[in-house]
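Asks: need coordinates for the following:
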Amino acid sequence: MLIQLLLASSTVLLVALLGGFLLMLARPWLSWMVPVLIGLAIGVLLGSAWLHLIPEALESASSSVFIMLMVLLGFLLFHLLEQGLHWHHHHVPDGDARLAQYAKMNLVGDGLHNAVDGVLIAASFMVDPALGWATTLAVVWHELPKEISDVAVLMHGGASLKRAIVLNTLCSLPVFAGALLLYALGQWLVLPLSALLAITAGGFSYIALIDLYPLLKSDVKRTSWLQQAALFCGLGLMLSFLLLEGH
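Replies: Next up, the predicted model:
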């Protein structure tokens, strides 16, 4: 089972690389695509949080109030984390390679999300390998549009395309940590999956609404209407995944 678990986790990592590869193919159009993909990122983050993570957390929890408190906790934790990054930014000399804070926050949220995905994949494999592969397919199904938009957020935040792909791929590595942690400790440790899902949803909501949405409001270029369309497209993608899964 361990080999299958590692293969499934590697599939998630490959999706992150695929998202970067697709943007490399579109390099000639990146100057106008990246602002539009910011809108897609907002839609994907909000759709992932409110159409997938929160409902899934509610299904496995005994108290809806507890789950919503965890969502609020995730939102506030990311606020405190951003304040810490802001303090660090003012106490370290500036450099050309410095990323914008919203790009750093998206990295943190993506890493946490991938760790939770690893836990979910491992939990499914421990029940039944077929269920494990079905869960992996569902994770990959959701991840591709998100990985593309994550690379775009990093580029908008000051990273080159190559650096954005590397950073985004590195943020996929926690999927191995989450999967192996549950595999190693699953016999003795019960991880609060519903709470982790809800906290991740709160973090995604913070990044989408506080960090990324103001970028749309401040953009007065001709691409602004495309950004709004991309936002609703991102929401539509997450909703279509939900409907295709039969929930």
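Asks: from now on I want contacts and neighbour counts done on CA atoms only, so please keep to that.
Replies: Fine.
Asks: how about Leu112: what's its closest non-neighbour residue?
Replies: Thr200 (6.8 Å; C-alpha to C-alpha, 6 or more residues apart in numbering).
Asks: what residues are up against Leu23?
Replies: 30, 148 (C-alpha atoms under 8 Å, 6 or more residues apart in numbering).
Asks: who's sitting farthest from the centroid in the protein?
Replies: Residue farthest from the centre of the chain, counting by C-alpha atoms, centre = their mean, is Pro93 at 29.2 Å.
Asks: and it, which of the three is it?
Replies: coil (DSSP: H, G, I helix; E, B strand; the rest coil).
Asks: that one: what's it in contact with?
Replies: Neighbours of Pro93 in contact, by C-alpha under 8 Å, 6+ apart: none.
Asks: let's see this one next, to set against the first:
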Amino acid sequence: MSVLGWILLASLAGGALSVVAAGVFALNARAHWVHWLISYAIGALLGAAFLEVLPAAVTASADATTTSAIVLGGILVFFVLEKLVIWRHCHIEACEGHEPHVHVHGHDHGRSGLLILVGDTFHNFVDGVLIAAAFMEDVRLGAVTALAIIAHEIPQEVGDFVILLHSGYSKARALAYNLLSSLATLVGGLLAYYGLSAAQGAVPVMLALAAASMIYVAVADLIPGLHKRTELRATIAQVVLILLGIGSVIGGHHLVDHFIGH
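Replies: Reported below is the predicted structural model:
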């Protein structure tokens, strides 16, 4: 299969399949299962960032200092972007002084749902760009990157789906809008493929930003939620699932190696 074919397949899997899986899960699964998905996603994100994407970025650029600086800058940019989103939520929901998270109300006339959709569309577009950049560097790296993106997209999409339902959307509309938003992954992958084909020098930068994104989402957005459950049994389960997420990245590396022959 060509690199473009892999990008198309991975973009569709990373977008539409994660939305469908999240929709089915949100409607049928027990709420406490989300905690286990989040723990696994943390491990998959950190494993992919530190064991796959970041080493590939350093190798592609041949400049570890510059690559590290891009990762550091990327983390700062993601922090500022998320802060702007929080300020926007606080302005709309009049939540000055509240904890920095989305407050969902049953009578907000769909505003929370709309913001979620806009933010998710941008996020999906960036995911498509990151998938394309990884596949253009190495098919194995692309597969692992796509796997990590799917792993963290499912618990995120579950949360988004619930917010849409509470914001007044029907189940059918919530699923339809999430599927439409997921197409941004495919658009991002295609645009990145044709754009990066003409500028291969951008690939190391995109990989470094991919690592920054994975690290930031895992450390800033997902890990703090785990600390709300302090009991020993939950902590042990979280650690085991984080290790399982990391192990799945390592296992995926060897599995893809076996089938592709690199």
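Asks: the residue nearest to Leu112 of structure 1 matches what in structure 2?
Replies: Per TM-score structural alignment, the equivalent position to Thr200 of structure 1 in structure 2 is Ala210.
Asks: so which helix or strand takes in Leu164 of structure 2?
Replies: When elements are assigned from DSSP states H and E, Leu164 of structure 2 belongs to helix 139-166.
Asks: give the next helix or strand downstream of that helix.
Replies: Sequence-wise, the next helix or strand downstream of helix 139-166 of structure 2 (DSSP H and E) is helix 171-197.
Asks: ok and that following helix relative to helix 139-166, angle-wise?
Replies: 150 degrees (axes from the mean of the first three to the mean of the last three C-alpha atoms, to 10 degrees).
Asks: how far apart are the next helix or strand after helix 171-197 of structure 2 and its match in structure 1?
Replies: Using DSSP H and E, the helix or strand that follows helix 171-197 of structure 2 in sequence is helix 202-216. Compared with structure 1 after fitting, helix 202-216 of structure 2 deviates on average by 1.2 Å (mean C-alpha distance after the TM-score superposition for structure 1).
Asks: quick one: residues in contact with helix 202-216 of structure 2.
Replies: 45-46, 48-50, 53-54, 56-58, 60-61, 67-68, 70-72, 74-75, 78-79, 129-130, 133-134, 136-137, 196.
Asks: just the buried residues of these.
Replies: 45-46, 48-50, 53-54, 56-58, 60-61, 67-68, 70-71, 74-75, 78-79, 129-130, 133-134, 136-137, 196 (16 or more other C-alpha atoms under 10 Å).
Asks: just the element for whichever residue in structure 1 pairs up with Ile246 of structure 2, please.
Replies: Using TM-score structural alignment, the equivalent of Ile246 of structure 2 in structure 1 is Leu235. For Leu235 of structure 1, the element it lies in under DSSP H and E is helix 224-244.
Asks: for that helix, give me the average deviation versus structure 2.
Replies: Mean deviation for helix 224-244 of structure 1: 2.2 Å (mean C-alpha distance after the TM-score superposition for structure 1).
Asks: what separates that helix from the chain centre, distance-wise?
Replies: Taking the mean of its C-alpha atoms, helix 224-244 of structure 1 sits 15 Å from the chain's own mean (C-alpha atoms, centre = their mean, to the nearest Å).
Asks: and it, what does it pack onto?
Replies: Applying 3 or more C-alpha pairs under 8 Å, 6 or more residues apart in numbering; DSSP states H and E, we find helix 224-244 of structure 1 packed against helix 30-47, helix 129-156, helix 213-217.
Asks: I'd say Ala103 of structure 1 and Ala152 touch.
Replies: No: Ala103 of structure 1 is beyond contact range of Ala152, at 9.5 Å (criterion: C-alpha atoms under 8 Å).
Asks: separation between the spatially most central residue of structure 1 and Ala208 of structure 1?
Replies: In structure 1, the centroid-proximal residue (C-alpha atoms, centre = their mean) is Asp110; its distance is 3.8 Å. Asp110 of structure 1 sits 12 Å away from Ala208 of structure 1, going by C-alpha to C-alpha, to the nearest Å.
Asks: again, but for His86 of structure 1
Replies: According to C-alpha to C-alpha, His86 of structure 1 and Ala208 of structure 1 sit 18 Å apart.
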